[in-house]
Each structure stands twice: as structure tokens, then as C-alpha cells.
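In: Structure, please.
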Amino acid sequence: MPTYVQHAVLGRIPDVFNAEAIWQTPGLALFSRRPLLRDLLERSPREHKGRAATRCFSHVTLVLPQEDVDDDYHLTRGARARDLAETLTALHQKDFGDLLGSDQVRYDVVGATSLAPGEIEVKFGHAVYLPAPDEKILYNISVSRDSAIWHPVCPLYPNQRLALIGGEGAEASAVAQGWPFGPDAALLILNDGPDAPPVVQMRPKDAFDCRYDPRSGYYTIKSLREPQGGRLLLKIARTSAFPVRPRTFTDPAASATPVAASNPAVWQSRSGQASVDPRGTPNSVEAARAHAGPAGLPRQAGAGPIDLTAVPAAASHKPANRAGESDATYAPVSQQRVSLVALALPRLSRYRDTGAQALELPFDRALALSTDAQPAISLMVDAADDLYACTAEGRQRIEAPATFAPVDARALRLLPAAPEMADRYRAMVCLAQPVSAGVASGVRFTFGRNSPMLASLRLLDSPRFLKRADGAGTASADRIGLSRTAFSFEAAAKGYTIGRQSATQALYHLDDKLQFVASIGDAPYLLPRGHHLVAGHYVLRFDA
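Out: Got it, this is the predicted structure:
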């Protein structure tokens, strides 16, 4: 792999703010001369023809001992560090002026606790870039191990060509927290400006699988040589300083062409390379398949994606029978079912008199509600109505909508509460695997805290999910928002007849795509088949 970052540690520098001592050794004792910054720049040119350098690097980062940097800030407000950068810039322009061309010389001085007194670390190279004073950030790059806790890595600027990301001790321009792949692996991001999609490559190329998920908006990187070597999630977020330009098509045929077929720069998973259109369109074969229907056929205009994992598809999405087939070829199943497809997180600020401090939902590695002390991820709402995601990596505040995939193959979706429900609910968590129960037809049932009917769906009927200020752990989480007898329901010809049984019980009707329809009052209400009812923490789907 080419050396994208030239890295060296200069030792035995009596004064780390002495630019001349860092640039070159005074005197003519050539045989005892130690290689310093000027020598390093000469030995590693940016471009060369034969042995002659034709262009040199112009951006250099100096890392000084943190204690010296702190003392300079305390005593002189950082004046010595600024003088050091200005003096080295002048020396650089003086000695390498004929090799700079139109490049601007830029120096940056930072501190690090890993350096001993009298040591200076220098970094320059193809992947080392220092922004201009007025240059705005194009992308913010962050990484995660579980899709919940994201750690910022570095910014990417419009004129910055390369960024090299690695672990601690690696020769990279930025360090990723929790890097799982060892010092020999590196993640390279190529940038051709605001109008071109960034390209992601893992080095070595044949050792990693790099895939972009357009729904989640991040890359998933896995090692091919060590399947148990962990995974890394990479997010490249465009900033508001460079808004997305709307894409227009003048040729209707061109607009229907799959992205992978029309763009030769599509990523290949085995090469460890991926690219994403900054307008939000993934540059991949998977993206073309995601926008295609069964057997690769294009979807009809206006047809939205069907998520069969988080929420079961409605009966209206049932495929038509083929010639010679009928429903009689399938084994009969119960026609009336009620499924718990999501959990609604309440605004605990409405229940301050109960002493509730937090409602926490822990999920195991199968993304089912867990009683284990070490869940894969926990989603929590506190007394201030703030949302948090908690994993082994720590805790981080989140906002809906969001998607969390702490394990492969399954994900949790966090949806914002509809404005009509926002006074009671903060968000809804779509379960990775809905929980269902069959119901008999022609009988009216009751749902509530004191009702045994559908008790298997009341997953939060336990004190372990609710944290109180007094430390008491005897109250069920269902006491927040769910009455003893909340509502009754009965299967009817065109759906389910819903009747509110408690005047204080809030009931909401959501359609088959979990979009708000109406609030349900005391009058009997007909809920269509495949639609949802929100009561307390529970988002129930009624199928006929």
C-alpha cells in the first residue's frame, strides 16, 4: 500500500518551540546530523521524476508534548505555538518555493500526552490536509460498533482529496475509536468535491467486505480473513453548509435507468470499495435491487418499500395467485390475530407525581426484550423526555427517526410520534420480530392491566423496566398510560369494533404504515383490518 501519511518522531529537541532546531540542524557536522523536518520533506516528495523532486508536500501537522502546549496557552495564550507555525511556514516557502506551485503552505500545532519531553511528532503526506481559515466542512465522518453510539473521527473539506482512518498507533491521518481491524488495516476516503460522491476503500482491498445500506445511511465493514474480527460502521454525513442539490432528469429513459448500470463507479463488495451519491442515492448494485420489485422488476411509481421485518405487511400487499393456484393449497390458519408491532415511549414529564425517572427497554442479541443484565442495546426515555441509546460502548442521546443494528440481519427502527400524539408520546420503537396472538371471532374481548386477554402481548407488565426516584421496584410500567380496562374489541365484517372503556384512556388509530389517522373517543369505532391501535405503551395491529 502506498504511504499516504509520512510520520516521524523527532527526539532530543531542547526547545520544542524553536523552529530552526526543528527545521534543520545548525552547523556542518553532516555525519552526526539527525534527520529533521527539512530532510524528511526532501526524502519524501509529493511528486518526482526519476530521482528529482518536482513537487513537495505543503501541509504539515506538528504534535508537541501536551504539557508544553498547555503551558504555552496558560502563559502566552498560545503565542509561541503560533510563532512556531509562522516561522516554519516561512522556512518551508524559502527552501521549497520552486516545488510548491500554487499550493499554500500550512502548519498546525497540536498536543499529545503520548510524547515524552523533547519529542516532536511530524505528519505530512497525501492524506494530511489542513483547511483554510474560512473553509467550511463538507462531510462529518463518524464510526460506530453497534449503530447506536457514534464516535466522531474527522471532518472532510471540499478541497481535501484523501482521508486515511485507522487505529491507535497506525500511520493514519485520523484515529477511529474502537478500531477492530488491527494496525495494518486502513480506511481510505476519496473526495472529488461537493458534486461528486465520496468513495470508500478498505486496505488491503481483498481483506474486507464494505457495504452501504441506503436505509440506514451508513457503511458496514467486515473482515473477510477473520470472520470473528468484528465489524465497523462508517457514517459520512453531509453538512448544512453544502446542501444537497436536487437532481433533475431531462430524459425519462435516463431517470428509469438503475444507478449501478448508469454509473461505472459502483462499489464492489469484494474489493472493499464503496461510493455514495451525496444527493442520497447509493451508487451500488444493492441500491438498484432495493428499488426493484420481485425478480428484479421495477416498482410501480409511488409504491413505497415494504419492511417485512419491523412491521408485518398488510393483507393488501399479498401477492396475486398464479395461474392454477388458489388459497386452498395453503394450510388453514387462524384468521383473527392481534400483533404487538411497536412500543410507544411515553413522555415521563406527564407522570412526575409517580416518581418515574426513566423507562428503559433492553434488547438482547435477537433484538427481543431482554431480562439479561448485558443487553445488546437499550433504548431509554428519562424524566426530561430525552431519548438515549445505551450499549457496551456507552450512552448517547438520540432523536427519531433512527435505525439501530447492534447485530447483523436485524434492526430496530425508532419512529417519531405523530404531532397529534406528541403531548403523550416521545417516539415509537418498532420491534424486529412482532409478537402475535390469535383471537376468536364473534366474541368481545377486553384489553387492559387487569385483563388476562392478550396478556402475552403486554411485554412491559413488569417493574424492571421502570426506574423510580425512591428506588422502589414494585410498580409495573403498565401503570403509566394503560388503564385497568382500556378498551374492548370484537371482530366485525369490515374490521374490528373498538370501544373505549375508560374515560381517561387515550386511544389512537394508525394506518397500516403506522401513520396517524384519528383519536378514538367514547363512541364505537371501526378499525380497518391491518391497521393499528395505540394504547399505553403498546402499538397493536389487528388482522382479520
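In: C-alpha from now on. contacts and neighbour counts both.
Out: Will do.
In: list the contacts for the closest residue to Q335 other than its chain neighbours?
Out: Spatial nearest neighbour of Q335, excluding adjacent residues (CA to CA, 6 or more residues apart in numbering): A544 at 5.3 Å. Applying CA atoms under 8 Å, 6 or more residues apart in numbering, we find A544 in contact with 335-337, 491, 495, 529-530.
In: longest strand of this protein?
Out: strand 425-438 (DSSP state E).
In: and it, how far from the chain's centre?
Out: From the chain centre to the centre of strand 425-438 is a distance of 22 Å (CA atoms, centre = their mean, to the nearest Å).
In: Please generate a structure for the following sequence too, so the two can be compared:
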Amino acid sequence: MPIYVQHEVLGRIPDVFNAEAIWQAPGLALFSRRPLLRDLLERSPREHRGRAATRCFSHVTLMLPQEEVDDDYHLTRGARARELAQTLAALHQKDFGDLLGSDQVRYDVLGKDELAPGEVEVRFGHAVYLPAPDEKALFNVSVSRDSAVWKPVCAVYPSQRLALIGGSEGAASYVASGWPFGGDSAILLLNDGPDAQPVVQMRPKDAFDCNFDASQGHYVIKAKGSSASARLLLKITRSSSAPPAARPAPQRSASTAAAVAGTASPSRAAVWQARPQAQADSSDLTAVPQPTRRPAPRSGETDATYAPMLQRQRVSLVALALPRLSRYRDTGATALEVPFSHTLGLNADPAAGRAISFLVNDSDELYACTDSGRQRITAPASFTPVDARAIRVLPAPPAMAERYCATVSLVQPLSTGVAPGARLAFGRGSPALAALRVLDSPRFLGSGNNASADRIGLSRNAFSFEAAPQGFKIGRQSASQALYHLDERMEFVASIGEASADAPYLLPAGHHLVAGHYVLRFDV
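Out: The predicted structure follows:
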């Protein structure tokens, strides 16, 4: 692999702010002196023909002991560091002017804790670029191990051709947080100009699989023959100050539609209240799904003619609606967190490992949380904490935005059968569909009273339902319970107001009903 970054540490510099001492040693003892910056630039030209240099590198980063840089800032407001950069640029221009062409000489002086007194670290090369003072970034590069928490790596500028991203400063121009590969590997990013998406390649090329996931808008990099955990996600986004691309690139990040804000008529949130002890105890009992009672077959009938009808009438939990906790401050709820396992199933066991979780706090801020930390997110968004599976976070429909922040689609929906002809109820106090009330536990809710998360927005008796040939008959059982009808694409249809067993609301087959945290699909 070519050397994209020349990296050397110069030692025994009496004064690290003395440009002449860094540039060239005094005297003519050419064979006995140690190489300094001028020698390094001369021995490693940017371009050469035979043994003759035809072009010289012009961008150089200097790193001095951090304590020296701090003292300079405290005493002179960084004047010595600026003077060092200016003097070195002048020496560079004087000695290599015929090899620079139209390139501008640029120096940058930084501090580094790892350097000992008298040491100066220099870096230059094909993948070392210093932007001009007024130059705006063209792209921003970030990495992630789980697609939820993204760590910024670097910016790419219009005139910058190459960037080398790796796990250590010694071999790369930029360091990626959480680099899972070896120290001899790196990501090479080639900038073909403002009208094209950068090209991403791995070094060494034959040791990695690097593919662009158009549905997620990022690159997936994995070492060949390694475990699934040894992967890195790379995202390249165009800077807001950059001009739009003039032509579509062959591999373009998938754009994300903006969430549409909406309003609804204000209403006071239902807050749980103290109940008599007998009722409070009964509400905390574990609800068990009611066994389905099959009628005895009539003469001439067999189980084979009846069982398929049971299988075709089902209720499925397909998504979880995350509430606006600011409506429930009186309850003491500070956060609601929904964790998912490495199979992207809901993880109710706090001792088990999680791949990702989604948290909403009492300021209605939404976060994605992983072992790498947590990051603020907005819907719509999609996450791939494990390979080949994505979990989506969708914005709440405008008519529901007063109550909900977002909805999290379940990769593994939960489903249960419903007996025809029976009217059942759904709510905290009802055993029907209890297996679908997956958040009925204090484990998910941060509060001081050890209350179930279902106490937020779900009544003890929320609604009744009955399977019918035309769909499902829905009856609203609590005046404080908000019910919403979504179509088969989970788009808003209506807010269900007055509905009873005698005058039910008809929910078509395949449509959804939202009550509390639960987005339920009713199939007939």
C-alpha cells in the first residue's frame, strides 16, 4: 500500500517554537546530522521523475508537547505558535518554491499530550490536507458500530483529493472512534469534486467487504472471515453550505423525508389516581390470555372445517407508539425506554444484552441508545444494529402529534388469534390480548412509584372489539381513552370518538388501532 501519510517524530529540539531548529540543522555535516523537516520533505516528494523530484508536498501538520502549547496560549495568546507556522511556511516556500507550482504552503500547529519535552511530530503526505481560512466543508464523514450512535470523523473540502481514515494517528490522516479492525487497515476516501459522491475503498482492498446500503444511506464495512461484531458503518453527508450535486452519483446516500409537524385540539392528559387497595392490587396482577373456547362440532362437521376460520381472525402488535411524557409530568415519569435484543425482538429482561433501545424523556426528546452511548434522533429514521435487519422509527401522524413523539415498527410483530362472535375488551384490567401488552412492567418506565408503563395513556378498560365478516366492531369504553384509526399503510384515518357496543366503530380488516403505546392490526 502506498504511504498516504508521512509521519515522523523529531527529537532533541531545544526550543520547539524555533522554526530553524525544526527545519534544518546548522552546519554542513550532512551525513552525521539527524533528519529534520526539510530533509523529510526532500526525501519524500509528492511526485518524481526517476530520482528527480518534480513536485513537493505543501501541507504540513506540526504537533508540539501539549504543555508547551498551553503555556504559549496562556502567556502570548498563541503568538509563538502562529509565528512558528508563518516562519516554516516562508522557509518552505524559499527552499521548494520551484516544486510547488500553484500550491499554497499551509502549516498548522497543534498540541499533543503523548509528546515528551523537546519532541515535535510532523505529518504530511497525499492524504494530509489543511483547508484555507475561508474554505467551507463539502462533505462530513461519521462512523458507527450500530447505526444509532454516530461519531464524527472529519470534514472533506472541495480541493481535498484524499482522506485516509484508520484506528491510529500514526498511519492515517483521521482516526475513527471504535475502530474494530487492525492497525494496518484503513478507509481511503477519494473526492472527485462537488458534483460527485466520494469513492470509498478499503486498504488492504482484498481483506474487506465494503458495500453501500442504499436503503440506510451508509457503507457497511466488514473484514472477510471475521465475526459479525467486527463491522463499521460509514456515512458521508453533504454539508449544508456545499453546492448541490450537478449529477446523480452511482452510489448516493438515501435521503430522508422531513417529518411533517401538525397540531390537534388540546386536551388534558389522563393521569393515574390513587384507587382503593382492592382495585390497585387487581390492576397489578399478571394478565393471562383467555383460552379460546371452541364450540362443539355439529353433525357432519369436523375440526378441519373449523380451525382455518380461527387462524384467519387475528390481532397483531406491529408497532409501539412513544408518548410525549411532558403530558404526564404529574405522574413523576421521567423517561420511557424500549430495548431490543440482538435479534431485534423486544427485550424485557434487563440482564440480557441489548442491541439498541429507544428512549423518550420528560422533555419529549427522542434518543437511540446502544453500548456506544446515546444520540438524539428525529423521525423518520432507520437503524441496523445487526446485519440484514433494520428497525424503523416513524413520525407520529400530525393528528396524533399532540400525544405521541414517534412510532417504532417491530421487526418481529406479535400475534394472537381471536374467536369469532365473542366481544372482548382491551386494557390494563382485561386479560384479553394480554400477551400483546408488552410494556406492562415498571422495567420500561423511569418514575419514583414503581408503576407499569401501561399506566401512561392506557385505561383499565380502553375499548371492546368483536370480529365480524366486515371487519372488527370497536367500542370505546373509557371517556379518557384516545383511540386512533390507521389504514393498512399506518396512515391516519380518524380519531375514534363516540363508539359503543350498540353503535360500534367498524375497523376494516388489515387496518390498525392505536391505544396507549400499542399499534394493533386487526385481520379477518
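In: what's the burial count for A254 of structure 2?
Out: 12 (other CA atoms under 10 Å).
In: same question but for A207 of structure 2, I mixed them up
Out: 13.
In: One more: N450 of structure 2?
Out: 12.
In: That one and R443 of structure 2: what is the separation?
Out: Computed as CA to CA, to the nearest Å, the N450 of structure 2 to R443 of structure 2 distance reads 8 Å.
In: next one: E169 of structure 2
Out: Taking CA to CA, one finds E169 of structure 2 at 43 Å from R443 of structure 2.
In: got it, and K205 of structure 2?
Out: For K205 of structure 2 relative to R443 of structure 2 (CA to CA), the value is 46 Å.
In: Go ahead and build a PyMOL selection from the buried members of the contacts of A544 of structure 1.
Out: Only the buried entries of these go into this PyMOL selection, using 16 or more other CA atoms under 10 Å:
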select buried, resi 336+337+491+495+529+530
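In: Tell me the one of the contacts of A544 of structure 1 nearest E286 of structure 1?
Out: Using CA to CA, G530 is the member of the contacts of A544 of structure 1 that lies nearest E286 of structure 1, at 29.7 Å.
In: Isn't A467 of structure 2 up against P504?
Out: No: taking contacts as CA atoms under 8 Å, A467 of structure 2 lies outside contact range of P504: 11.6 Å.
In: ok so, going back, just curious, which of the contacts of A544 of structure 1 is nearest to D423 of structure 1?
Out: G530 (25.6 Å).
In: List the contacts of the aligned partner of that closest one in structure 2.
Out: By TM-score structural alignment, G530 of structure 1 lines up with G510 in structure 2. By CA under 8 Å, 6+ apart, the contact list for G510 of structure 2 reads 487-488, 521-524.
In: swap in E67 of structure 1?
Out: Here E67 of structure 1 is in contact with 111, 113 (CA under 8 Å, 6+ apart).
In: can you tell me the helix or strand for it?
Out: Per DSSP states H and E: E67 of structure 1 is located in helix 66-76.
In: If you count neighbours, what's buried in the helix or strand that that helix is followed by?
Out: Per DSSP H and E, helix 66-76 of structure 1 leads on to helix 79-96 as the next helix or strand towards the C-terminus. Neighbour counts over helix 79-96 of structure 1 (16+ other CA under 10 Å) mark 80-81, 84-89, 92-93, 96 as buried.
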